[in-house]
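K.L.:
no letters, just coordinates:
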């Protein structure tokens, strides 16, 4: 979802006039039930130009979400988007564009970045776009967490990364203003009374814990307080309510049944004596400046303070380059605690870009202390582009070693895709902390994960054919039989209910094959789609291997509680598609297997109306007036995240003066080339006011910037600054030095500026 200071704002040519397209309204309607959440985003635009436009805008997305609906409305006509194979959707859109029809295309570039194209938007007309997606709440300390992304922070682009996603990231332009209103409305239904709060925005409770006589659920309704323009930080909502293990059965419109099991496992194995090697990776790139860096240092000191005494540890700082406290991990000693604390306190966010790949390669090459399990804890804001390369590195190394990776994302604009992806690939857990949240609670919660073992070989007995006979446990002298479960030890055995289910479905069930590991205290969810009621068992069992043997949790099937809907179906289908996407990234797949997996993913996307890397949404207004004039391409700038300091490493944010409010400043994502130590950054300068009174580029005075802007053509039309190369100095200060390839006469520059 994007919101900018005058809606869709574009430029014409390298030095052309800026053309505003007002974004009159942005709204998000949230429906939250149990751990499942449905979000409906609506954006209304108006073309204020005199010719049709093709507008492209890039908007952020919850990386765990399944985009399941796309609707456009023009002149009272509703146009439903259809899911097609990615290449077919693109061809369909291009053909409609050439024919003069108003058309729409929504594509996934990464799981957290989507691109929408609105083609042949008629002059003087309004268009509203509605995008619906479903997602799942995550566990955060003692509350469920939901986040609504509103901004895309600039990404670090490493040398040689020429992927399609990287090209999209590199093309993002940035704005510093967003006066259009943002409206958020949420309805939350829980089985018990709940406490709701937001650590990022002010909210107003419209109703609180109102019990329904029909559903027997407690309903809470809320909205943003007043009118907000904060589209520069993600919206976070925390829901504190007792979380009980649940099995949810949902009947779809096609009579299929989708199942979801969810629980927060508790298996505190006090008798298990694990020995750990902790390697703390702390991000010290330019984007971590100020509050982020202070929070990261506080978190690191908290980790060190509560670290088990019989442990090895090391600290790795990374940015454009990386360094470690020691060559190899050292045994924890209280005598050296002061020196380590001093080392952390002296850290600054002065290491340039964010190269996470190379330090991970170095860590995985290190020999582990014998008998110790390695735990890598990463503290970062996650602003990189080569996510798939990092995921592959972590996944391949954690498969062959006793290593887990945990990530703490810090800030209001964290890349959730990177943070969640690293944790998933490293059999660990991810946690997030906005700038207004307490970091100590996050640290304590994350410690619960890595101080307990992961449960592996996870299975769910979804169908009768998967059921494994269990030895009967006889009761002696009427005593209650107890056993070990995922909820704890010594719990009474629950009698199995009789199955009585009459559902009209015919096809076999489908589910994810390779389930992730289970972590103590982390919310765990698994899905299945049933197309045949005869294979639904009396109970669905979740089980996994532990140091104490096999642990299990049974979920009795209660067919009278089946509800109608499509949220669980969509989440289940998206989980299967995501697994197929991961398998398609393997290089050793033969052509036949690859084609088969692609076809299954595409068929699931079309059947359940889900956008993915293989499928896209396309819509054409067939009843609208054909546009005879050639369309003008326009690009929507994204809003710069609040408090973003990455410009010190290559981004140049520039503010407007009061008399230039009609002009929209834009910024380009910098590309950092680590092999030759050069940043290449350029910007559109629309004002002579530097941020916070400082210089827009390091080591350049404001007067010099004005001179170069004036020589480039002045500021009235959005002048482009010449390309600057910021040489990363290898001196102790590590501050970038700016050079320019222009041999300019300073006196002439002053005259031009005047």
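P.N.:
Structure received. Everything numeric in this text was worked out from a predicted model, so none of it was measured.

K.L.:
all contacts plus neighbour counts: C-alpha atoms, from now on.
P.N.:
Will do.

K.L.:
the residue most central in space within the chain and residue 277, how far apart?
P.N.:
Computing the C-alpha centroid of the chain and ranking residues by Cα atoms, centre = their mean puts residue 416 first, at 2.9 Å. Separation of residue 416 from residue 277 (Cα to Cα, to the nearest Å): 26 Å.

K.L.:
one more: residue 81?
P.N.:
For residue 81 relative to residue 277 (Cα to Cα), the value is 51 Å.

K.L.:
ok so, going back, wait, the residue nearest to the centre of the chain touches residue 63, no?
P.N.:
Yes. Applying Cα atoms under 8 Å, one finds residue 416 in contact with residue 63, separated by 6.5 Å.

K.L.:
for the stretch of helix or strand residue 29 belongs to, name the packing helices and strands.
P.N.:
Applying DSSP states H and E as the criterion places residue 29 in strand 23-33. Identification of packing neighbours for strand 23-33 by 3 or more Cα pairs under 8 Å, 6 or more residues apart in numbering; DSSP states H and E yields strand 36-46, strand 182-190.

K.L.:
quick one: closest of those to residue 605.
P.N.:
strand 36-46 (17.7 Å; Cα to Cα).

K.L.:
another structure for you, compare them:
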């Protein structure tokens, strides 16, 4: 087991003893207060370092330390100034605390606790606010990240906070307590969690407030997920929050801020027909951390996706690790032959490509020309452990005009910044698959979004009383999906001359049809919101400015240098005024009453964050490049840090202009890799009956009447054939039986097979068969089901 960061030579006691978390959920926003209890159990002053994850879009807004009865509240300062003050304080024997965000990834923070005396304890409190993501079933997801996996760092890149991440084995040596309070104008239906909860307690008879606690004994060895269900949660809403009277006049924190939650409703006639065109590119993480059950689940998911694609579209499949491979030099047309070829290759896929290097395959995909009239849809599957997150997000944003990006975080510790960021910048949708969750339902929900008609010409207009204006702080809306929320933050300025209501109007075009959605809202500030909306609005604006700054960094010369300096100053000013974190600021707290003699350097201790790493069982299970592996002696590996090696594929070392020349060579190399994969592949696990049925479907949507299909139904081929009505042929009868079985026996998994069934029903309709009512009756009797012809959609 390899550890990273600042470590002693001895296995000393860890100073972090407990984490206590209080969560207040108010409608769509959560305020989270985490208190970390440190104790110095050593015989001399100690500096403790704790690298930990937070939700990617969280706005850290408070940081304090309590030593005995004395509380020291941190202030936000420019980053280098805060670091200098921390170093000066620690070197002079003063207790100091520094909290800073990673420059590489906004979901990773480092907490430095400096100059704790022997036997002394300190309680550090961090408060942040975050938006709650809406799930496909309309629940709101809150995640308390526990797992922080080592992030793959490309060779030659600068070391940052993420390079200090520890990898540990087993449970962490500190405990977690968690209490949750939920309040909303809408009644609360229920709360669910990936962890064991105590019973939900409603505080009012109208069920608008409730509390729940995490059951005792939780080891904090996995992310804690909570799903909040409200009644009518998909209704649009608005929160107007009052500002702070002591803030500078005209500033964001002084004036009211409005947060609009929109749920566009598409016309039913438009939604009844999904797209039949598109280029679908599936990008699968095949690094060693995807081994065993993860890669098998991914292969099952690719099977469902390939079977669900519409005839005539285009598709391709990429695999990436420390290098990348693809099935075809460019996307190919979807038909029976190409689908069969792809499925054979999917079956042979292994988690055998080393580290996690996602930037190069994305560059290769974006270098390929798009097909006219076939919008590119990118599906990216990864456990999300990369260091260059912001570089990846900038690349996706740069190509946002040419594609939509749907991202999936697999397993505990997937980077929320990477997964949600790729979806946001690529106008797609993000999903997280954790614990024992099945990957397939969430992926198929995203496929439904991808097949929805594209929304274009989106505009947002405000109608406000005379005397009031609004500055929209959120980036322009560039994507809308049926039933999915869009958040808009607005800075309200001025005084109303009498009106008390505002209106926000969203207009867009959908399949050449103009659509208008409107929301009327009261301008009177909502009570008991604190400053959560202001801080989230500030965080949204800061993120936009940081991205503009990174784009400008590539062309800094002449006047650009002055513009970039002004942009950095604006970020620092906004961060300090709002009291929220940014890449250019840090929280600093110093106990000026403490001072002790420091002889020699402080002991430095890393606090481990839970990071499960599978024990290698074979060459394909290790984070090693080909050059690390001795093929003559399979049990011998070169020593070294798996985060440091950097295997370059041809696509990494050649220029963009040279890639076209070598694309056919890469395709040959992939075929050669397949032959190696055949030697390494383990026997296929037993497929469930649904996947067996899906695997037998033809690209056109039909099934053949044979023994393998009969086996899925628990029948013999003769039993199916003998019951076949005379007026239909074998394929129509087989397809009809498959539909009856799906609706009659697997209705609870409909989200997984919905497109498979749609293709089947469409194919039956194209066969121009007469009345099928009698066939449905016979099929029901044969399979022991009770479904109607109308239910089957034929």
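P.N.:
Looks like it came in fine. A quick note: this is a predicted structure, and the numbers were derived from the prediction, not measured.

K.L.:
any idea what the TM-score comes out to?
P.N.:
The TM-score (TM-score structural alignment, normalised by the length of structure 1) is 0.76; 628 aligned residues with a Cα RMSD of 3.6 Å.

K.L.:
common neighbours of residue 416 and residue 63 of structure 1, please.
P.N.:
Shared contacts of residue 416 of structure 1 and residue 63, defined by Cα atoms under 8 Å, 6 or more residues apart in numbering, are found at residue 112.

K.L.:
returning to that earlier point: which ones are touching the residue nearest to the centre of structure 1?
P.N.:
62, 63, 112, 382, 409.

K.L.:
next: residue 119 of structure 1.
P.N.:
Per Cα under 8 Å, 6+ apart, neighbours of residue 119 of structure 1: 53, 54, 55, 97, 101, 102, 103, 104, 631.

K.L.:
by how much does the strand holding residue 29 of structure 1 deviate from structure 2 on average?
P.N.:
Comparison of strand 23-33 of structure 1 with structure 2 after fitting gives an average deviation of 1.3 Å (mean Cα distance after the TM-score superposition for structure 1).

K.L.:
what lies in contact with that strand?
P.N.:
Contacts for strand 23-33 of structure 1 (Cα under 8 Å, 6+ apart): 1, 3-4, 6-8, 37-46, 180-190.

K.L.:
distance of the counterpart of residue 187 of structure 1 in structure 2 relative to residue 637 of structure 2?
P.N.:
Taking TM-score structural alignment for the superposition, residue 187 of structure 1 sits opposite residue 181 in structure 2. Separation of residue 181 of structure 2 from residue 637 of structure 2 (Cα to Cα): 51 Å.

K.L.:
kindly report the same for residue 454 of structure 2.
P.N.:
Between residue 454 of structure 2 and residue 637 of structure 2 the computed distance is 50 Å (Cα to Cα).

K.L.:
cool, residue 314 of structure 2 as well?
P.N.:
41 Å.

K.L.:
can you check residue 712 of structure 2 too?
P.N.:
Taken as Cα to Cα, the span from residue 712 of structure 2 to residue 637 of structure 2 is 45 Å.

K.L.:
now residue 588 of structure 2
P.N.:
Distance from residue 588 of structure 2 to residue 637 of structure 2, counting by Cα to Cα: 44 Å.

K.L.:
before we move on, what about residue 511 of structure 2?
P.N.:
57 Å.

K.L.:
if anything else comes up later, I'll come back, but that's it for now.
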